[in-house]
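Chemist: I need the structure of the sequence given here:
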Amino acid sequence: MRTRPAGAPQDPTRGADASFLLRTLAAHWPLVGRQAELEVAMDALADPRVRVNVAVGLPGTGKTRFAEEVLALAGGRGHPVARVTASPGSREVPLSALAHLAPAPAGTGADPLQVHRAAAAHARQRVRAAQGRRLVVLVDDLHLLDAASLAVLTRLLDDGLAFVLGTVRSGEPRDPALQALVHGDSALLTEIGDLGRAASRTLLHLALRGPVEAGTVEDLWAASLGNPFYLRELVLHGIRTGSLVQTAGVWRATGRLAAPARLTELMRLRLDGMPAAERAVLDLLAVQDGLSPDDVLALAGTPDHVGAALESLERSGLIRSELQQRRVVLHLAHPVYADTLRATTSELTARRLGTALARRIQALGARRPDDPVRVAGLLLDATGTADPHLLLEAARLARAAHDLDGVARFAGAALAHGDLGEAALLLGGALYELGRFAEADDALLRAQRTSTSEAQTVDMVQVRARLLLFGRVQPDDALDVVRSAAAGVRGPGLADELRALEAAVLVQAGRPGDALPLAQELSSAARSPRAAVLAGLAHAAALTLTGDPAAALAQARRGYAEHQRLGDLPALHPSLHQAEEVLALQEAGRLAAAREVGERAYAGATADRAPFARLRLARLLGRGAVLEGAPRTALRWYLEALSLCRAYGFDGPRRVVLDHLAVAHALLGDPRAAEAALAERDSLPTQLQPYPEQALGSAWASAAAADLPGARRTVELAVACAARTGDVSSERRLLHDLARLGAPAEAATRLLELQSRGDSALATAYLLSATALQSRSAPALREAAEAFEELGARLYAAEAWTSAGVEHRRAGQPREAAWAVTRAARALEHCEGARTPLLLVADSHVPLTAREREVALLAARGRPSREIAEQLCLSVRTVDNHLQNVYGKLGIKGRADIGAALAR
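Modeler: All right, here's what the predicted structure looks like:
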């Protein structure tokens, strides 16, 4: 599990919030992932032929929690309910568990027949009061119920008075009476297993009352394997120790999520008194999981004893075996067990076992692909060092597996033996991706000093350029580094790699028009496969931004396939090609397809621990959600991206994310949150050439604060920037937003000009919308609305339908107006509470003019007429006249009523 990167901020409010949350979490967790089982359970309760429902599962899977939920649902449906807790202690006193169900003496010497009669009378009374509904009795740990109590319950079932809801641990021995009860024709067995990743993510989100960063979800799932009890204990321990914190609204791990004392103590109880042969096997698997039986037999004792120990441990659920490529492999049954075993194994024992296991793997030839990683790790743990060439090979394999922490560990250990250029390069690349930029700089400088080939130099430049661009926010310096290196490289393929890198830097520095010719040339004529892949990535991005998403889509898919065949590239995860595919799909208007590709790619990047790829994909998924009209979904993705930026120190991308975050807040009607995001943005290092769409954060924050003229001025400046740099994609989106903010004429003219720069369904819809807003034509607005609906851009569709309703009403067509408003409302149902200027006053009898709407919005914010006049460059008298028109059209008495009227 990851450690917190240097410089990652802690949440200053964590203490008070954590204290409250800990009390809440310790008391109760929501039930997640059991809906199907609950429905079956309630159907069984309604079926008179079913008398028993037994939840069966391993410890911690939530059997009792499930049974409690069924009991609560039964009570809600009018059934009388009761609870019985069986235990080893109650089993020693027959009938004591049922004392509260039978108003008669119970305990030692009690007559079972007498207890049954009393319990039956009590049950009949409750059933009669419930109009014949059966008494539902929850028996926790049913297998611990004494025989006499079980007999009484069985007779209540035979009388048709009761329904038993029980829990039983998997693998527990059962006496014949219990076996007959739970396996009869009238019994339902409900298997309660561990939760999958998706259900675990939902549970964490609900329990922690906020989103959880995807990598942290993966860590928690890997540590708990979806066992709800283990998951809960890990979360509570993480909050207590500060290794699980909430930052920018997102929960994330800042350190290793170790097993808490409560879990390790449970494991210690199982270890106490364990035979030596079994403990020896567990100690060996704690040092290195995934061993073969032959490895264990060779290192853990005499074959006879070890063979019996393996069988016993598997029966008791402490280890498990699986077949991997015709080879049996042994694992500890749960990751939590390893923590306990390591804590209770002496250092000398662990070192002895690690050294012996490493020597055995080497003696057998280290034939498996991951053997160098296993041997290097074992030797570092046992002795603190290993052969530098072995460590270098382990670092290479860790890089191929996207194990950044492993790369840093092995490459750093290799460098302890002296200057190895490749080790320094691998270390620098890993540290860059982990957000440890100062250390990465040192390693890359060392790699530059000790480089033994042009290929190593080019790889070093690849990493250093990305560090300068995304870590240091110095795009000009990144270009200088690339061009300076290119001047001294002789190999044609390596020279092409650096030219492709130059194109990539130009794109990311906001100069897609300059990047396109270079990327286009190299993507088809590069003199090495690596150069072709690098150029293809830049080419796909440049094509999308310069207005040709169809060509970009084909290039992104081709680049991804070529990257997968080629293997790993320095500081470049394959999912970045998928990110370009997502952007191309969005600009082509295929929003649902973009979301599907993006979510799949994000899951892959998360599994590979690729933080930069994850934050880019998260940002694009947020962008897509805004285009689809889902600002709350966008907010979740932007917060995920922001958490990654903060955790790994990517300040350049962080500025972009904060701008987009401000858009989401503004669309949700929260200008204060939008301004807070922009304030954080302004505290960060600036880019020499901003990404034009970043202006939307400031623009929509102004709009949310009722400053539409200010919003338009911001967008107009960004439009000019996009035009200068050849960013057609951003220019189109900005122009459409300019039309939405009240300047459709200017937007429509330029959007029509841009049609010659490439076309897409989204670009066509933008043009239709702006043109219709300019002409104020109801049929044209309806056409635009239908175009947006077909793309899945529901907020844009709702705005167009709303505007169509306004124009129909203005033309004296109430029936058509009502129909348009209905269509707008239908689209808005999917827009997660979004509010924009075009959605206001849809229900007013006489529509407001654009100027009246601006004045009304400012007045609703509490601005006096003089301030409104100054902001809109009007006289105070003109403002007051507009306000009088607003009052009449909205049917209100004065300024104080404007806000409520606009919100209708």
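
Chemist: okay, CA-based contacts and neighbour counts for the rest of this
Modeler: Fine.

Chemist: is it correct that residue 411 is in contact with residue 393?
Modeler: No. Here residue 411 lies out of contact with residue 393, judged by CA atoms under 8 Å, at a distance of 9.0 Å.

Chemist: quick check, central residue of the chain?
Modeler: Residue closest to the average C-alpha location in the chain (CA atoms, centre = their mean): residue 214, at 3.6 Å.

Chemist: give me the spatial nearest neighbour of that residue, chain neighbours excluded.
Modeler: Using CA to CA, 6 or more residues apart in numbering and skipping residues adjacent in sequence, the residue nearest residue 214 is residue 606, 6.8 Å away.

Chemist: then that neighbour would be within a helix, right?
Modeler: Yes. Residue 606: assigned to a helix according to DSSP: H, G, I helix; E, B strand; the rest coil.

Chemist: and for comparison, fold this next one:
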Amino acid sequence: MTALVGREAEQRVLAALVDGVRASGLRTGSERPAVVLVGEAGTGKTALLGVLEGYAAAVGVRTLGADGCRAESEVPFAALSQLLLPAADLIDELPAHPRAAVTDAVLGGEEAVAPGALHLGVLQLLRRAARRDPVVLVVDDADRLDRESLRALVFVSRRLGPADRIGMVLAGRGDGRVLPGDASLPTVELGPLDDASAALLLDRRPAAPTGAARRDVLRAAAGNPLAIEVLADAGSPLPVELPRRAEALFDAAVRDLPDPVSRLLVVAVAGGGEPVATIQAAAGVPATALGCWGPAEREGLVVVEGATVTFRHPLVRSTVWGLASAEERRRAHLALAAAGDDPELVALHRAEACLTRDEDVAAELAGVAHDAAERGDHRAAAGVWRRAAECSPHPAARLERLRQALGASYAAGDADGVAEQHEAIRAETDDPTVLVFTTLLAAAALMLHGRQREAVRRLQEVVPLIGATTAAGASLLASFLCLAADSSGVPEQRSAADAVMALPAVREAVRRVLADADAPADLMWARATVYDRGEAADLLDRMLVAGRAGPDATANDLQNLGFVADRADDVRRAVELFARAHDRMHHEGPAAFGVPILAALLVEHGRWSAADQVIARWTELAHTRGMHRVAAELAAPRATLAALRGAPDRAHDLVAEARRRIDLADNRLVDLRLRSAAALAAMVDGDRAQAYRQLRAAFTAAGEPLHPGVSPRLVAALAAAASGPGERRDAAMVADRVRTALGTRTSPRLRLLLHHADALVGEEQQAEHHFRLALADPTGQDWPVERATVRLHYGEWLRRRRRPLEAREMLTAALEAFDELGAVALAERVRAELRAAGSAGPKETEREADPLADLTPQQREIVRLAAAGLRNREIADRLFLSPRTVGSHLHHAYPKLGISGRHQLAAVLRAPSSG
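Modeler: Below you'll find the predicted structure:
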């Protein structure tokens, strides 16, 4: 079947029915080969029937169709005639009495039709048709069929048996009883699409709206496929004109309402969530007169329950709004402003009714925007600031409010919103400093979304303003160009950044900024330009001594210091700084560049539960806000964890999905991180050749690091993946080039990695010397996976040299580390090596001391919470996981604990040996 977005399960049901009819006797979910599709208008019933008909034709099943029509619902046998007319040539084969009844019903005879004879004749006619080809009856809008046709279909549906090659699918609106008198047929209810499917359907529309308009359309459509398409094409959640097919749904019902009810509905649309009492007051109706809603309720347009009124269908709102005049819509907002008691909503209604620029209205909106930002609702704040700017009569105030809108859009992670505000600001002013600083935010938003080339283009547009702006502006502009070039890895972008950095005005600006110990621009400069590990370490120490990470430090400042710490390979400080920035991001906006780095550092540092939480929170936020680069980069630590935990297939899927999300030719830094994760998954799979290909792409043909920060950290993994003399020589050459590129001042971590690489692919007589040096520095414990991997390879090397006692000691230490981390894949490899070295690993008595010893760290945490009585959803909320993931972990934990269900967990943890 052709895939309909979000309707995969329903399509499987219909395909199974067709396959069952074709196979004559194979049934799905019921002995009766019939299905009823039920859903509100626009949920996709007709589209599903179209897909069904196409599939049936493709597999040799004939379809007979009919459509219900309100105008023909009082015409006897109207639908039956439409349905059976293609098989009319078989009517003459029927016995005399049923033949006469079917002829009169289908072909319009003059005799009165006897129901019993007709129903029997229809069944016999269909059975004769099915002797030629299997038949499926497809009836749309079955809730609008004439009564006589419905009765005949009920009769047929109740008598179809396994031997008949006949199926029936009926679709209609309602509560599942589109066939009066028979509610026993299996029913498939079409509800709204889930969020992901709704977003996908919207994005497939030509010229689909973006940014705030996209979110407004999705919210207004509420998952209804027809509403998504109509509102997307209109580009507005409340278009004043609907296409004919959508207008026909509710136009007549709305037009037929009495004037007071129509006015009430217009106010309800304008109210958008206001209490019923406020809506009625604004419409001039007493608060207790709920009967005023009766005509609209009886037409199925609204539901009034408690203090709220809900439109039954998203397009009812659009129909009501489109039928109202502009003056009626304006009066509705004014009436709501007069009747309301919420200052924010009053201000918004006044603004909607404002036809000219009005500073009083703009000032009210500014207060609303401030309050929204204070509570962390940056998206709402951005929209209100935009409207405040539109209402502002004074150019200076208008410009300031546009800048506020841009900042709020950036804080909300809305790159399209940032672009819109940036264009508005460029049309409003030619002030160099304003243009430079707003362009920096616009470029930052584009970078978050993986649009590096566009970011560089925007930045280059304001390069001519460097001499006219402040020192901080010039320094930040050069820094952002470096960051974009760093992320993209595209040579021409690196050249563009170098050219700007060489400008005398930029060199002077940087000198002045770096001389000011309190200038935020120096943190960005350090983050963008310092790659020497020794220089980064010295700079970090100076900044920390100067108090730059104090209690008043912003999230951005902490994050920039975190980048410097990461460049220095100071993982403890980097994690602390990024974590502090992460904790403040809810209040200071998503300075999300550092989030993937934080997640990767937590994985490398062995804090996997914390990494899971960061990944879960920010993956969802990145998808919601369209930050494609952040989502793609987060896939790297996520895939790394999956591979380490023994799920390489899942890791490959995550990498493949991330590669589809952004243009990796424009995001080579992300590409390298994904290659590292893919290489690890390949190693777990035993595919060293694939792993080597992935990792080798991090270096030039001559072995030089492609990226000064990421590439050197992959040198040991490249050496481990090398197989055969040619690859070993190549990996040794890469290690030499990396050592040369790093210079004399490197970090303990890179010394560990280089010694590890030399031990694997260097001179054989020096291998043990390098293994020992790789393990010598105690700071290596900050990277437990890398340190344990050195022990694994050292143990393997010792075993091959017939030194089993030493090999077992080294391998046992590696196993303990991998087990503690939950690195299932590597732990199993160590156990295999231990068996080959004559040991089964740690003694069973040691493992029996803790009943949770065989669980991964995350499984232990989930088990303890479940034993304490928390439900899966509560555990999921606490650990930033999905309830399904929690259930999966528990399902896999039960056999390891020797129990069969949740009710036994408390007893396991109460055991004296559990500690």
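
Chemist: hmm, the residue nearest to residue 214 of the first structure is touching residue 615, no?
Modeler: No. Under the criterion of CA under 8 Å, residue 606 of the first structure is not in contact with residue 615, lying 9.9 Å apart.

Chemist: could you check which of the two has the larger neighbour count?
Modeler: Taking neighbours as other CA atoms under 10 Å, residue 606 of the first structure and residue 615 compare with residue 615 leading, 27 against 20.

Chemist: contacts only, for the more buried one.
Modeler: 640-642, 644-645 (CA atoms under 8 Å, 6 or more residues apart in numbering).

Chemist: cool, and residue 738 of the second structure?
Modeler: 703-705, 712, 715.

Chemist: tell me which of those residues persist in the first structure.
Modeler: For the contacts of residue 738 of the second structure, the subset whose aligned partners also touch in the first structure (both residues aligned by TM-score structural alignment, their matches' CA atoms under 8 Å) is 712, 715.

Chemist: of all the residues in the longest strand seen in the first structure, which ones are buried?
Modeler: Longest strand in the first structure, counting residues (DSSP state E): strand 162-169. Neighbour counts using 16 or more other CA atoms under 10 Å place 162-169 of strand 162-169 of the first structure among the buried residues.

Chemist: measure the spatially closest residue to residue 666 of the second structure that is not a sequence neighbour to residue 676 of the second structure for me?
Modeler: Excluding the flanking residues, the one nearest residue 666 of the second structure by CA to CA, 6+ apart is residue 488, at 4.8 Å. Noted for residue 488 of the second structure: a distance of 17 Å to residue 676 of the second structure, by CA to CA, to the nearest Å.

Chemist: more neighbours: which of the two?
Modeler: A side-by-side neighbour count of residue 488 of the second structure and residue 676, using other CA under 10 Å, places residue 676 first with 30 against 27.

Chemist: leaving out chain neighbours, which residue sits closest to that one?
Modeler: Nearest non-adjacent residue to residue 676 of the second structure (CA to CA, 6+ apart): residue 695, at 6.3 Å.

Chemist: that neighbour: neighbour count?
Modeler: 25.

Chemist: look at it and tell me its secondary structure.
Modeler: helix.

Chemist: you'd agree it is up against residue 679?
Modeler: Yes. If you go by CA under 8 Å, residue 695 of the second structure and residue 679 touch, sitting 6.5 Å apart.
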